[in-house]
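Participant: all I have is the shape, not the residue letters:
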């Protein structure tokens, strides 16, 4: 064999050796043919045919369905049978996952299979017997990350239940449209005002969208809905009560506006959490300048009394501040006991409910600002960060 042939043969042998190495594994002897882990049932996902709220006087049952998930999050068949249980007598559940409400309140349903379990929360109401006074609270929870909910309590701040937990995105205000039997919820994150059945809390659609972070909502003397914006152009918006957009009522940007109220002359006042001020507009929406320019650390809700004194929930200052009709500081109406106050409403006798976000409570005060009691105790019904507080009388 001549020299060129020997060289060519060595090249072929070298090539075959490299091909053999790469076909068997890496150069360190490891193999690429290691079997993948076998999928195994690691979690259960529960869904409901009728949502998570049952009505003793309406749709009072739902079928829960279970899907298995493996360690990679992929759907996997469930080999064994599913066992069901309820944590109390408010609801029963059959072997096939059919849940039936028995008493008003909350119930947690558990599904188990092969040592893996998951839970599903159910709220049971009775729409035919919803008469009396109720208190509704929007729970901002962990602010822009949730989980969000609208809670309902009785007139004593007890027996809390989840009223709404669907289609929410950092819920702000609560507004009941009694003639339409609907309730509106403003959602800062989605830019939407969503609609729900006022009795059951079931979603019924959108009232408005494309808003720059809607916060407070109130119906004015002109029977239009006024809506504040946390972001966007910062103007006050107006809508007809069917959701039709009317106009931008103001043309002055208000940074992170989150409180509005009218005085006895029909002038509109808007609080700016961003600028730590309260701005005044005339009844036509013309800017009258800053009404309060100092003394606030982070204002949220505002309201007037019959003497045109203005009261401001100072979220960052942990107090309620009173100003007179000229915008001059009067006193700290509530000087202690509150932590991140937001959300306010009034009982017919003048008693005031104020949300205390930092303590996960709703506190009650007299018309003179004197503390009465913790109306909703810390964390009751899962409350974390109260935002809006709304008292509703149902006849």
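Facilitator: That came through, no problem. On a predicted model such as this, the values are computed, not experimentally measured, just so you know.
Participant: use CA for all of it now, contacts and neighbours both
Facilitator: OK.
Participant: my guess is residue 109 contacts residue 83, does it?
Facilitator: No. Counting by Cα atoms under 8 Å, no contact exists between residue 109 and residue 83, whose distance comes to 10.5 Å.
Participant: quick one, which of these two is more surrounded?
Facilitator: Neighbours of residue 109 and residue 83, each counted by other Cα atoms under 10 Å, are more numerous for residue 109; the result is 21 against 16.
Participant: quick one: the nearest residue to that one once chain neighbours are set aside and residue 43, what's the gap?
Facilitator: On the basis of Cα to Cα, 6 or more residues apart in numbering, the spatially nearest residue to residue 109 that is not a chain neighbour turns out to be residue 86, at 4.6 Å. Shown here: residue 86 relative to residue 43, a distance of 19 Å by Cα to Cα, to the nearest Å.
Participant: below is an additional structure, to be compared with the one above:
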């Protein structure tokens, strides 16, 4: 099965999405989400927006407030599934296609560069998501294609740790403040948790989980799981496996999660063509963003507090749309260079 958050969800929902790299082609912020695999941007420094485009095998970069590419990265990019930056500002791109020459690896780019700095291929198979362990700078890669999570020391390409116990088509990763690794397993409908700096399985969460698509941790350490199969988000207190609460109002095909600076939860609803917002600890919709939204697959907040949404469904033109803090009005729409935006990140 070829991995793609967008492709997988579209297949499940019976949608027809444009093929990528010769085949049907998910996404992953951050401790939030649009990324879980992507850390939030620093509020002190304006950063460029990076967009992975699965349809045309590129990563396009946009300066703050602009709608035309500042630069385009194509060298080494094949069916890009995930983006993340390390502490030094190096960009990591997960190239997912195992059938196309140049794919099935992670390519790394120095800040501001469009040339490959190094390539990680040892143990990599359809890399669906990233996470970086804050204390060590180690890169963790969720390999949807071989049911593993592989780890690499900062600046290295050699595999030094593999997580396999309980891993089954992993599609999202996150670390808590203790350094424990959380893995979302799509096919087994579980989230598995691993001891910090180890491959030892600590616990398995299955209650309330069905076809989990992404993960997020709030500032209190509560775990949020987007369950595509159940059209809900389940929440778990730190260290527990029982559902604390379930959010279902307004949710339809949840594909990405993130939090704003006030702790509000944002959910991208691929099938509902909306982004719904929930106040901390609440299960009722605080507000709904729909203007410009179609097939939302990725979420990320810029340093200015604006929400960016990757709209990946076709035949409508794919785009990235931007919204002011705590507002639903459309502030900016980017279409130039955008072609199946599956992951968003902010960096140098």
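Facilitator: Cool, got the structure. This structure is a prediction, so every number in the text was calculated from the model and none was measured.
Participant: superposed, what's their TM-score?
Facilitator: With the length set by TM-score structural alignment, normalised by the length of structure 2, the two chains reach a TM-score of 0.59; 260 aligned residues with a Cα RMSD of 4.1 Å.
Participant: circling back to that earlier point, mind listing what the residue nearest to residue 109 of structure 1 touches?
Facilitator: Residue 86 of structure 1 makes contact with 92-93, 107-110 under the criterion Cα atoms under 8 Å, 6 or more residues apart in numbering.
Participant: now residue 152 of structure 1
Facilitator: Contacts of residue 152 of structure 1 by Cα under 8 Å, 6+ apart are 134-137, 160-163.
Participant: would you list those in JSON lines and tack on neighbour count?
Facilitator: Supplementary listing: the contacts of residue 152 of structure 1 in JSON lines, determined by neighbours: other Cα atoms under 10 Å:
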{"residue": "134", "neighbour count": "19"}
{"residue": "135", "neighbour count": "21"}
{"residue": "136", "neighbour count": "22"}
{"residue": "137", "neighbour count": "28"}
{"residue": "160", "neighbour count": "20"}
{"residue": "161", "neighbour count": "22"}
{"residue": "162", "neighbour count": "25"}
{"residue": "163", "neighbour count": "24"}
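Participant: inside strands: which ones of those residues?
Facilitator: Taking DSSP state E, the ones among these that sit in strands are 134-137, 161-163.
Participant: now the residues you listed as JSON lines including distance to residue 347 of structure 1?
Facilitator: Converted to JSON lines, those look like this (distance: Cα to Cα, whole Å):
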{"residue": "134", "distance to residue 347 of structure 1": "11"}
{"residue": "135", "distance to residue 347 of structure 1": "10"}
{"residue": "136", "distance to residue 347 of structure 1": "13"}
{"residue": "137", "distance to residue 347 of structure 1": "15"}
{"residue": "161", "distance to residue 347 of structure 1": "21"}
{"residue": "162", "distance to residue 347 of structure 1": "22"}
{"residue": "163", "distance to residue 347 of structure 1": "21"}
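Participant: map residue 144 of structure 2 onto structure 1.
Facilitator: Counting by TM-score structural alignment, residue 144 of structure 2 corresponds to residue 188 in structure 1.
Participant: how about residue 285 of structure 2?
Facilitator: In structure 1, the position corresponding to residue 285 of structure 2 is occupied by residue 329, as judged by TM-score structural alignment.
Participant: returning to what we had before: wait, doesn't the match of residue 144 of structure 2 sit right on residue 227?
Facilitator: No. Using Cα under 8 Å, residue 188 of structure 1 makes no contact with residue 227, being 11.6 Å away.
Participant: tell me, what's touching these two both at once?
Facilitator: Overlap of the contact sets of residue 188 of structure 1 and residue 227 (by Cα under 8 Å, 6+ apart) consists of 214-215.
Participant: ranges for the helices of the stretch 1-150 of structure 2?
Facilitator: For the stretch 1-150 of structure 2, helices defined by DSSP state H, counting those that start in this stretch occupy the ranges 5-13.
Participant: show me where it has strands.
Facilitator: Under the criterion DSSP state E, counting those that start in this stretch, the stretch 1-150 of structure 2 carries strands at the ranges 48-53, 58-62, 71-73, 80-85, 91-95, 105-109, 118-120, 127-132, 139-143, 148-152.
Participant: residue contacts, the residue nearest to residue 61 of structure 2 when sequence neighbours are not counted?
Facilitator: Leaving aside its chain neighbours, residue 61 of structure 2 sits nearest to residue 50 (4.6 Å; criterion: Cα to Cα, 6+ apart). Contacts for residue 50 of structure 2 were tallied using Cα under 8 Å, 6+ apart; they are 59-62, 344-347.
Participant: name the nearest of the contacts of residue 86 of structure 1 relative to residue 180 of structure 1.
Facilitator: Nearest to residue 180 of structure 1 among the contacts of residue 86 of structure 1, counting by Cα to Cα, is residue 107 at 29.9 Å.
Participant: I'd assumed residue 123 was in contact with that closest one.
Facilitator: Yes. With contacts counted by Cα under 8 Å, residue 107 of structure 1 reaches residue 123, the gap being 6.4 Å.
Participant: so what sits against both of those two?
Facilitator: Common neighbours of residue 107 of structure 1 and residue 123 (Cα under 8 Å, 6+ apart) do not exist.
Participant: who's in contact with the residue positioned nearest the centre of structure 1?
Facilitator: The C-alpha lying nearest the average C-alpha coordinate of structure 1 belongs to residue 148 (Cα atoms, centre = their mean; 2.9 Å). Taking Cα under 8 Å, 6+ apart, we find residue 148 of structure 1 in contact with 138-141, 165, 168-171.
Participant: who's in contact with residue 305 of structure 2?
Facilitator: When contacts are counted by Cα under 8 Å, 6+ apart, residue 305 of structure 2 touches 43, 260-261, 324-325.
Participant: aligned partner of it in structure 1?
Facilitator: The pairwise alignment with structure 1 assigns residue 305 of structure 2 to residue 350, based on TM-score structural alignment.
Participant: sec struct for its match, please.
Facilitator: When classified by DSSP: H, G, I helix; E, B strand; the rest coil, residue 350 of structure 1 comes out as coil.
Participant: over to residue 367 of structure 1?
Facilitator: Residue 367 of structure 1 falls in the coil class when you classify it by three-state DSSP.
Participant: trace it over to structure 2, please.
Facilitator: The equivalent of residue 367 of structure 1 in structure 2 is residue 325 (alignment by TM-score structural alignment).
Participant: can you pull the contacts of the nearest residue to residue 239 of structure 1 once chain neighbours are set aside?
Facilitator: Taking Cα to Cα, 6+ apart, and ignoring the residues beside it in sequence, residue 239 of structure 1 has residue 245 as its nearest neighbour in space, at 4.5 Å. Contacts for residue 245 of structure 1 were tallied using Cα under 8 Å, 6+ apart; they are 208, 238-239.
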